[in-house]
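Colleague: A predicted structure for the sequence below; I have some questions about it.
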Amino acid sequence: MLDRVSKGMEPSEPLVPAGAAYYPVPAASPTRSYAFILVPGFTLLAFSSAVEPLRIANQLSQQPLYRWMLMSEGGTPVASSSGISVCVDAPLEPMERETRAFVCAGNPAAAAASPKVVTAIQRHARFGGAVGGICTGAVALAEAGLLVDHPFTLHWENQPAFSEDYPMLCPTANRFEVSGRVMTCGGGAAATDMMLSLIAEDHGADFAAMVSEMCLRKVMTGIEREQRSSLSVIIRSRNPGLLRVVNLMNDHIEDPLTLDDLARVAGFSRRHVERMFLAVLGQSPGDYYRTIRLDRGRNLLSTTDLSLLEVAMACGFGSVAHFSKSFKARFGVAPTKFNYRLGASRRVQN
């Protein structure tokens, strides 16, 4: 009898629900197994967006194309970020090599770095298994040393903090990344995008398109790669000059450029840049730039354990005093009190 390390744990039996729609698929390939490792605070939307395409694929084909199981550290139910707890099938145990294992995480992102979760993912990859991260699940893969030389991503909200914690790793802005046996997505609807891509790889683009239709998605995966809307949509302007300057600001948060430098690099006069910002955004370039940097500071205070000085420096402020004064003016609370409030909230959740 094989031991559990070499044999791995059997996922649950495939679910093949009845349904009105039908799309035939040749029964040539064996059932593919998935394991979803839930950590506290995982995002329910992202998790269900990953599982449902598999269920729909089985329902459409009326074949057991996929089976899946849920795991947690102790085999106990796990509370999602919405407070809804989900029961699991088993505790963390070795899985069959053919299983695609995904860490499902959310906020706090550090939950994905649990030593037991990291060890399980590391071991599965070492034995040749495919591994993935959903939402902030990439943190587990980073801790396991599995993201080096692989394009990867995680939710855009958590990317600034991730870059501070893992400065040698650079996530992409894409909704999902599939690189060999490493698969990651930004969470939310991007989990469906990733699964549609994997289903297309397994059973063809036409079948994946039908699964997409069943998800009420008109556009197939791969058309809109980036997680966030275009900058022109966010600031409600298609002015190419304005977009050029705002992009420069976003690229230079830690090392802010002067207004003269912004204008010179963008190819405009200082006065022209000032007029553009006032006409389109209703504020000066300096005020808008400061807002971007303070929003980054709030993000880092919310998602990292960086000191106030480190956060101030990461946002291009020369001193804690200047950062604190600007922060309070924008958010109505001093960063020290904001950080304390967050800490109290985390203690209540835990």
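Modeller: Right, received. Where do you want to start?
Colleague: CA atoms for contacts and neighbours, from now on please.
Modeller: OK.
Colleague: same for the strand or helix carrying residue 346, what does it pack against?
Modeller: Using DSSP states H and E, residue 346 sits in helix 335-349. On a contact count with 3 or more CA pairs under 8 Å, 6 or more residues apart in numbering; DSSP states H and E, helix 335-349 meets helix 285-303, helix 320-331.
Colleague: That helix vs helix 285-303, what angle?
Modeller: Orientation of helix 335-349 against helix 285-303 (axes from the mean of the first three to the mean of the last three CA atoms, to 10 degrees) gives an angle of 30 degrees.
Colleague: now the angle from helix 335-349 to helix 320-331?
Modeller: 70 degrees.
Colleague: what does helix 335-349 rub up against?
Modeller: The contact list for helix 335-349 (CA atoms under 8 Å, 6 or more residues apart in numbering) reads 301-302, 308, 324, 327-328.
Colleague: Name the nearest of the residues you listed relative to residue 50.
Modeller: Nearest to residue 50 out of the contacts of helix 335-349 is residue 302 (CA to CA; 26.6 Å).
Colleague: so how far is residue 206 from that closest one?
Modeller: 43 Å (CA to CA, to the nearest Å).
Colleague: Those two: who's more crowded?
Modeller: Higher neighbour count among residue 302 and residue 206: residue 302, with 17 against 12, using other CA atoms under 10 Å.
Colleague: That one and residue 243: what is the separation?
Modeller: Distance from residue 302 to residue 243, by CA to CA: 28 Å.
Colleague: Also residue 261?
Modeller: Separation of residue 261 from residue 243 (CA to CA): 16 Å.
Colleague: do residue 97 as well
Modeller: Taking CA to CA, one finds residue 97 at 47 Å from residue 243.
Colleague: between the helices and strands packed on helix 335-349, which one is nearest to residue 81?
Modeller: Comparing those by CA to CA, helix 285-303 comes nearest, at 14.5 Å.
Colleague: Could you give me the buried positions within the closest one?
Modeller: Of all the residues in helix 285-303, those buried under the rule 16 or more other CA atoms under 10 Å are 285, 288-290, 293-294, 296-303.
Colleague: List the contacts of that helix.
Modeller: Under the contact criterion CA under 8 Å, 6+ apart, helix 285-303 has outside partners 108-109, 157-158, 160-161, 249-250, 253, 259, 273-274, 277-278, 306, 311-312, 314-316, 326-327, 330, 335, 339, 342.
Colleague: this is the comparison structure:
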Amino acid sequence: MTNQTPRPVVTHEDPKVLFEIFVQRKFCDLELASVIHTLQTANMVHGSAHFGWRIISDRPGLVQGNGVCLVRAEPVIPDHCMADFLIVIASKTADPAVWMARIRSMRRLGRSVILLADASTTFIARTQIETGAVTTHWADAVVLRETQDQPRLTENLSEFSNGIITAAGRGATAELVIGLLARDLPVSDITEIGRHLLLPEIRTSSSTQPFAPEAFHKFYDKAVSDALAIMEDNLTDPLSIAEIADEVDTSQRCLERRFRAVFETSPGHYYKQLRVRRAHHLIQSTKLPLIDIATATGFGSTGTLATAFKKFYGVTPSDMRGKHRERVLDYSADV
């Protein structure tokens, strides 16, 4: 058996693809670490310093993140030193003027712009989005929907429109960066990067953000926990909220109150969300006919499913299934 020598990483050559990472004071440590570690892993797997990066800021010098991360950032030179990709890791408390101007410069050159979480939230709140979908971290999306009319806001991990990728960021940052690298690397390298990062899977950009609290039953009081379990066990043939309340030995009014305290919504609305999310999973991960998916999630007809589905995801089930699903970024051909 012959020992295979790993390919060396060449560090002295200029990178062929350059990322510019814009940070602001109190940036998300996890997002910056995810971006850089994914690029480092990609270079290791590729066997050369194919991908490079530099960190810039509106306040150059040492920039403190929201945790223990401290980085040295270069100054932003307007309309100069533009990279292939601009990734913005902003702060909700800082002025977005500098990175918003940098976005405009990048778009004039046809370069790629990626806004993570806080940057995405700020951009959506300040910009009137007329075409295309946008997204951000689900917690910010809840606030945006309550304070503004945001019909184009989705729950996907990332969206691409008008030359800009808006993204949930946080723990999904590495997968987004892998998607950006996919156009320069073979599939074997992409999967190897995922293995090195210990990702259980590489989710596509159209995957729904994993914020379903029903996965954490044990943290809620018994009535809510038991109600969630009953809902999950009865997605095909939904029960009435009165029946569920009776099953958990409480009144419907009491269950309503407890649900709103935990989820800030009614049990009926939450129950429908569970069914729609299950339909979303089946549409993405199976080839079941839509009528079978509608039946399996308690909607009874494709029309009823389509109405509920479009309300949550902004597209119909048939439109979502019609999208190309073989890439990490479903819009990668356009980036």
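Modeller: It's in. Nothing here was measured: the structure is a model prediction, and the numbers come from that model.
Colleague: before we move on, back to that, which of the buried residues of helix 285-303 of the first structure lies closest to residue 91 of the first structure?
Modeller: residue 303 (27.7 Å).
Colleague: thinking again about what came up before, make JSON lines out of the helices and strands packed on helix 335-349 of the first structure and add distance to residue 48 of the first structure.
Modeller: Formatted as JSON lines, those follow (distance: least, CA to CA, whole Å):
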{"stretch": "helix 285-303", "distance to residue 48 of the first structure": "24"}
{"stretch": "helix 320-331", "distance to residue 48 of the first structure": "34"}
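Colleague: Out of these, the one nearest residue 184 of the first structure is which?
Modeller: It's helix 285-303; of these, that one is closest to residue 184 of the first structure (CA to CA) at 19.7 Å.
Colleague: Show me what secondary structure element comes after the closest one.
Modeller: Heading C-terminal from helix 285-303 of the first structure, the first helix or strand you meet, by DSSP H and E, is helix 308-314.
Colleague: what's that following helix aligned against in the second structure?
Modeller: Across the second structure, nothing matches helix 308-314 of the first structure (TM-score structural alignment).
Colleague: helices or strands next to that helix in the packing?
Modeller: Applying 3+ CA pairs under 8 Å, 6+ apart, one finds that helix 308-314 of the first structure contacts helix 285-303, helix 320-331.
Colleague: hang on, residue 67 of the first structure is in a strand, isn't it?
Modeller: Yes - counting by DSSP: H, G, I helix; E, B strand; the rest coil, residue 67 of the first structure falls inside a strand.
Colleague: show me where the stretch 1-150 of the first structure has strands.
Modeller: 32-38, 66-72, 78-79, 85-86, 90-91, 100-104, 130-134 (DSSP state E, counting those that start in this stretch).
Colleague: of all the ones you listed, which lies closest to residue 50 of the first structure?
Modeller: strand 130-134 (8.4 Å).
Colleague: Give me the mean distance between that closest one and the second structure.
Modeller: Compared with the second structure after fitting, strand 130-134 of the first structure deviates on average by 1.2 Å (mean CA distance after the TM-score superposition for the first structure).
Colleague: what packs against that strand?
Modeller: Secondary-structure packing of strand 130-134 of the first structure (3+ CA pairs under 8 Å, 6+ apart): strand 100-104, helix 115-126, helix 138-143, strand 182-185.
Colleague: can these go into a markdown table with extra columns for mean neighbour count and distance to residue 70 of the first structure?
Modeller: Formatted as a markdown table, these follow (neighbours: other CA atoms under 10 Å; distance: least, CA to CA, whole Å):
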| stretch | mean neighbour count | distance to residue 70 of the first structure |
| --- | --- | --- |
| strand 100-104 | 28 | 10 |
| helix 115-126 | 19 | 13 |
| helix 138-143 | 27 | 17 |
| strand 182-185 | 28 | 18 |
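Colleague: Let's have the ones you listed in JSON lines, adding distance to residue 64 of the first structure.
Modeller: Formatted as JSON lines, these follow (distance: least, CA to CA, whole Å):
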{"stretch": "strand 100-104", "distance to residue 64 of the first structure": "16"}
{"stretch": "helix 115-126", "distance to residue 64 of the first structure": "24"}
{"stretch": "helix 138-143", "distance to residue 64 of the first structure": "29"}
{"stretch": "strand 182-185", "distance to residue 64 of the first structure": "23"}
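Colleague: quick one: which of those is nearest residue 176 of the first structure?
Modeller: Nearest of those (CA to CA): strand 182-185, 3.9 Å.
Colleague: which part of the second structure lines up with the closest one?
Modeller: Counting by TM-score structural alignment, strand 182-185 of the first structure pairs with residues 164-167 of the second structure.
Colleague: Which position in the second structure pairs with residue 272 of the first structure?
Modeller: For residue 272 of the first structure, the aligned position in the second structure is occupied by residue 243, per TM-score structural alignment.
Colleague: Verify the assumption that that match is located in a strand.
Modeller: No - assessed with three-state DSSP, residue 243 of the second structure is helix; it does not lie in a strand.
Colleague: What is the neighbour count of it?
Modeller: Residue 243 of the second structure: 13 surrounding residues under other CA under 10 Å.
Colleague: go on, the one 3 residues further on?
Modeller: Counted with other CA under 10 Å, residues neighbouring residue 246 of the second structure total 14.
Colleague: gap between it and residue 233 of the second structure?
Modeller: Look at residue 246 of the second structure and residue 233 of the second structure: by CA to CA, they are 16 Å apart.
Colleague: quick one: which of the buried residues of helix 285-303 of the first structure is nearest residue 30 of the first structure?
Modeller: Among the buried residues of helix 285-303 of the first structure, residue 303 lies closest to residue 30 of the first structure (CA to CA), at 41.6 Å.
Colleague: burial measure for residue 268 of the second structure, as a count.
Modeller: By the measure other CA under 10 Å, the count of residues near residue 268 of the second structure is 14.
Colleague: Name the residues of the helix or strand it falls within that are buried.
Modeller: Secondary structure from DSSP H and E places residue 268 of the second structure in helix 267-285. Neighbour counts over helix 267-285 of the second structure (16+ other CA under 10 Å) mark 267, 270-280, 282-284 as buried.
Colleague: which strands and helices sit next to whichever helix or strand comes after it?
Modeller: Reading on from helix 267-285 of the second structure to the C-terminus, the next helix or strand found by DSSP H and E is helix 290-296. Counting contacts by 3+ CA pairs under 8 Å, 6+ apart, helix 290-296 of the second structure is packed against helix 267-285, helix 302-313.
Colleague: looking at these, which is closest to residue 111 of the second structure?
Modeller: For those, the distance to residue 111 of the second structure is smallest for helix 302-313, at 27.9 Å, taking CA to CA.
Colleague: Please name the spatially closest residue to the aligned partner of residue 87 of the first structure in the second structure (chain neighbours excluded).
Modeller: In the second structure, residue 87 of the first structure lines up with residue 72, judged by TM-score structural alignment. Using CA to CA, 6 or more residues apart in numbering and skipping residues adjacent in sequence, the residue nearest residue 72 of the second structure is residue 62, 4.4 Å away.
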